[in-house]
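Trainee: pasting the sequence and the predicted model now:
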Amino acid sequence: MNYEAFYQKSIEKPQEFWREEATMIDWDKPFEQVLDYSSAPRTRWFTGGTTNLCHNAVDRWLPTQAKTPALIAISTETDSERTYSFEQLHSEVNQVAAMLLSLGVKRGDRVLIYMPMVAEAVFVMLACARIGAVHVVVFGGFAASSLATRIDDATPALIVSTDAGSRGKKVVNYKQLLDEAIGLSEHEVPQVLLLSRGLVSTAIVDGRDVDYDTLRQAHLGAHVPVTWLEANDTSYILYTSGTTGKPKGIQRDVGGYAVALAASMKYIFSGKPGEVFFSTSDIGWVVGHSYIVYGPLLAGMATVLYEGLPTQPDPGVWWRIVEQYEVSLMFSAPTAIRVLKKYPLENMQKYDTSSLRTLFLAGEPLDKGTSEWISNALGVSVIDNYWQTETGWPILGVATGANGKKVPAGSSGVAVYGYQVSIVDDATGAECAANEKGMIMIEGPLPPGCFQTIFRSDQRFIDSYWKQHGDRWLYSSSDWGIRDSDNNYYVLGRSDDVINTAGHRLGTREIEECIAGHEAVSEVAVVGVVDPLKGQIPIAFVVPRSLEHVADDAGRAALRDALSKQVDNRVGSFARPSAIHFVEMLPKTRSGKLLRRSIQAMCEGREAGDISTLENPEALQKIDTIISANHG
């Protein structure tokens, strides 16, 4: 069956299609109905069936590959590496499950996890899944105030944390931040399970804080039976990044998520049991949930958990991991690759990366230049894919395991099976013609694995994401895109990243990709800034490949002129940035996403907003200095 027929079956006969895919996981009790869409746009998949994520990720593999690697925990921050087999992972998870039960955690309770990229964080996630508790992982980069809002919304029965993390060999005091957050929150946190890494001295709160290692010793060798959950029970809550005001807790089910991830590992990533999967994300984000923890393990693969930077101890560290552990599949973000692009190729070429079959990139639009550079450097296919926290797995991509065709560079792929994607005129609701810009939307029902609702705010779920046209419900991605005549999709960026300048509407990505295509450019961010005459004007912040290009006024002027002409020739003079500033780095979150909104706010004289996840504060400070100098 070719991919087009495979895809059409998923759209035209979803019940038959997903009934077949559901055989990829174990069910304790068979489901009675594949899809219940009676309360549209809400979906209930595999109703009546009982299953368990931990069982399918760990226990299921014990009869066939108990001794093979399951979790490879690497920290270049603490210079430690340890590999856990499926058997050892099973033992650790059972012990943690017993620990949670001893602390009074029950089925349905929320357990908030505020931890860095350490193996124990994965043990806790899987242990929650095992006993039917709902894990709520909060990204370790969040400041105390942001953590407090999530504590108040989730009202956890237990928080699991650590004394500290480390980033670039700089210690981050998690315990101090957690204590401050608990002090700020209204919810009374009954207990904190605390892992000591010996990175900082911590103040223990008597009657609340419990030492992880001491409790673990009390439960060595414990075995906790799996709690079988109805497919639509909640598996986890994950708060969307960058929220303002009350955070949005994305609520995910159990059965649909397990089936969707198992299928994606086969059809999108082409993973096989016994192979090694390396995602460079963080467990605090959706990629970490889906493709560090659950997806690879559901496929019987070993998964790499990496604590550290892509550039330390040197820019070849990722490729050393690929060589040492014979990584087959890798998943990263375009921003990370752009960072590595600034360093000599020898950092990559000194390692044997022949085990690597494919590099997948997602998280933001992938420009053609970056895609071609890394593909040529590694000698492997580079495949873009596009999705969101809300969907949990790719919306657009190339289903390599289902005879998916190659797509043009710059395209995020075609619609993935299960997703009825269209480009829609957001003003009229009409579907756009080929190559016409519009909003990326998905007609309900959403496939398995997508969010059920927003935790404690079902009406917000409807109001924020859905539009009804007759009896059709459309999920709005809030991203602009176009579809070409061959049904390849191109993501142009967030709807709030669109610049309206002198009557022209264009996505910032169009200008960014044009500038990024110049050989002297490493990275670029373009933002739309309010202008009294044109409405908005584009301003570009460019990181040059070499600072020698912009070492003096003449060099800066020459490169500005070259970049302006490139925009004129490829997009049009109306898109030419009103200003091009050269910087050494761009402000990014620890997950690698550019803080375009903060740059835009500063350009307009506003506060930068929530920068609690900012990796490099000095980058924003330098941009502020440039803006002040130009306004002065």
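Mentor: Everything's here; your move.

Trainee: when you work out contacts or count neighbours from here on, use the C-alpha atoms and nothing else.
Mentor: Noted.

Trainee: how about residues contacting stretch 246-257?
Mentor: Residues from elsewhere that reach stretch 246-257, judged by C-alpha atoms under 8 Å, 6 or more residues apart in numbering: 45-46, 49-53, 149-150, 153, 229-240, 389-390, 392, 448-455.

Trainee: put this next to the first one:
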Amino acid sequence: MTDEVQLEARLAAQDEFEPPASFVEGANVTDEGIYEEFEQNWPEAWEHAAELLTWESGWDEVLNDDDEPFYEWFVGGELNASANCLDRHLDERGDEPAIEWVGELGETRTYTYRELHREVNEFAAALREQGVEEDDVVAMYMPMIPELPVAMLACARIGAPHAVVFAGFSADALAERMNASDSEYLVTVDGYYRRGDALDHLSKARKGRDQVDGDVTTVVVDRLGEEGPEVTGDERVYGELVAANEGVEVEPVTRDAEDMLFLMYTSGTTGKPKGVKHTTGGYLSYVTWTSHAVLDVKPEDTYWCSADIGWITGHSYIVYGPLALGTTSVMYEGTPDYPDKDRLWEIVDDYDVTQLYTAPTAIRAFMKWGPEYPERHDLSSLRLLGTVGEPINPRAWKWYYKHIGNEECPIVDTWWQTETGGMMITTLP
């Protein structure tokens, strides 16, 4: 047995780490009886999740499992995901931040719930003008910019499923997913910044679009300004479409609980990418409840999941879960080590972030860079830490607990996958 293996074995055999009493007292879920309830009262216990949402009509049955494995959740219920993430918060949270966005070059944008609601409505109206109808699939090929969640929620508002393609994927990957989903609509961006350099994204989007069967209506977000490629031909400019619909309100389309909210394609690392259909009622209930119970999200929080919306983690725990709960969700465009290796901790400090949900790979990078970078900043606003994406080794867990959480933040280690839509194995904080 090597010294490294022996060390890992010793680290794995540590005492339990209890959350502070102050955290326990204020946690969203404090009754350990929840475990027994879900075991003994399956599936009706999941009504707790659905009750966190606003339904236009209630469900007749929690779970229909007559046609396994094609399960149906909250059968007969009707709702709209966009209305749950926006409209229902306007009276009490309208002037509070919904999204705090930080660009890689340091520029910032704040969208209050009222401002986000307005732009989502305006873009929903624009999509309808471009011919998007209920159940049409709209492809999205964008990095971490606010227009991505705007476009997602606009699609949800009019009942058009979205299919987000990770911006780092190739043009061929975009074409493959658009052809597989029969998508005739694409929302993309002229470019974005990485390590201070402006990257042309539109050329890649055009190359992929040209491989799609049939005509494609394309909307382009202007991120780079004069540094970006020009919009040509029949391409539409996002900002112009939104401005042309200023002040327009679109009534949310009533969706059955089993209607598709979005398509998310698996990465394709082990074969051809597979399109996973996530429905409106079951998915939204689940990511809202797990955000509430596992990540302990409250409306007054400033919560940050540092994933990319191009992956399922970003869909569930940057957009739909946090916004359904009326909290503030942080988005960051760039990499964690630009312009310096304290970039994340600077954002935590600047925005008084209360929860940080990140990947063990990132934590191991932070360890390599050293504790001097988080020590430059006040991280005392943090009250919960989370991990996602892969198993976390004991050394990284302890470093995260000590240097980021100051040995005061519970850590929730979560396991799940694209197909599940939300956390499947985790502790409660």
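Mentor: Perfect, thanks for sending it. What you see is a predicted model; the values in this text were computed from it and never measured.

Trainee: need the TM-score between these chains.
Mentor: The TM-score (TM-score structural alignment, normalised by the length of structure 2) is 0.89; 397 aligned residues with a C-alpha RMSD of 1.6 Å.

Trainee: rewinding a little: sort out for me which of the contacts of stretch 246-257 of structure 1 are in helices.
Mentor: Mapping the contacts of stretch 246-257 of structure 1 onto helices (DSSP state H) picks out Leu53, Thr149, Arg150, Asp153.

Trainee: and the aligned partner of Glu72 of structure 2 in structure 1, how close does it get to Trp18 of structure 1?
Mentor: Aligned counterpart of Glu72 of structure 2 in structure 1: Arg44 (TM-score structural alignment). For Arg44 of structure 1, the distance to Trp18 of structure 1 equals 13 Å [C-alpha to C-alpha, to the nearest Å].

Trainee: what does Val567 of structure 1 give?
Mentor: The gap separating Val567 of structure 1 from Trp18 of structure 1 is 46 Å, by C-alpha to C-alpha.

Trainee: tell me which residues in stretch 380-400 of structure 2 are buried?
Mentor: By neighbour count on 16 or more other C-alpha atoms under 10 Å, the buried set for stretch 380-400 of structure 2 is 380-389, 392, 394, 396-400.

Trainee: restricted to helices, list these.
Mentor: Assignment to helices by DSSP H places the following of the buried residues of stretch 380-400 of structure 2 there: Pro394, Ala396, Trp397, Lys398, Trp399.

Trainee: where's the aligned residue in structure 1 for the third one relative to Leu359 of structure 1, distance?
Mentor: In structure 1, the residue paired with Trp397 of structure 2 according to TM-score structural alignment is Ser371. When C-alpha to C-alpha is the yardstick, Ser371 of structure 1 and Leu359 of structure 1 sit 10 Å from each other.

Trainee: repeat that for Thr370 of structure 1.
Mentor: Thr370 of structure 1 sits 12 Å away from Leu359 of structure 1, going by C-alpha to C-alpha.

Trainee: and Met24 of structure 1, by the same measure?
Mentor: Distance of Met24 of structure 1 to Leu359 of structure 1, computed by C-alpha to C-alpha: 24 Å.

Trainee: over to Trp61 of structure 1?
Mentor: For Trp61 of structure 1, the distance to Leu359 of structure 1 equals 26 Å [C-alpha to C-alpha].

Trainee: same question, Leu559 of structure 1
Mentor: In this view, Leu559 of structure 1 and Leu359 of structure 1 are 32 Å apart by C-alpha to C-alpha.
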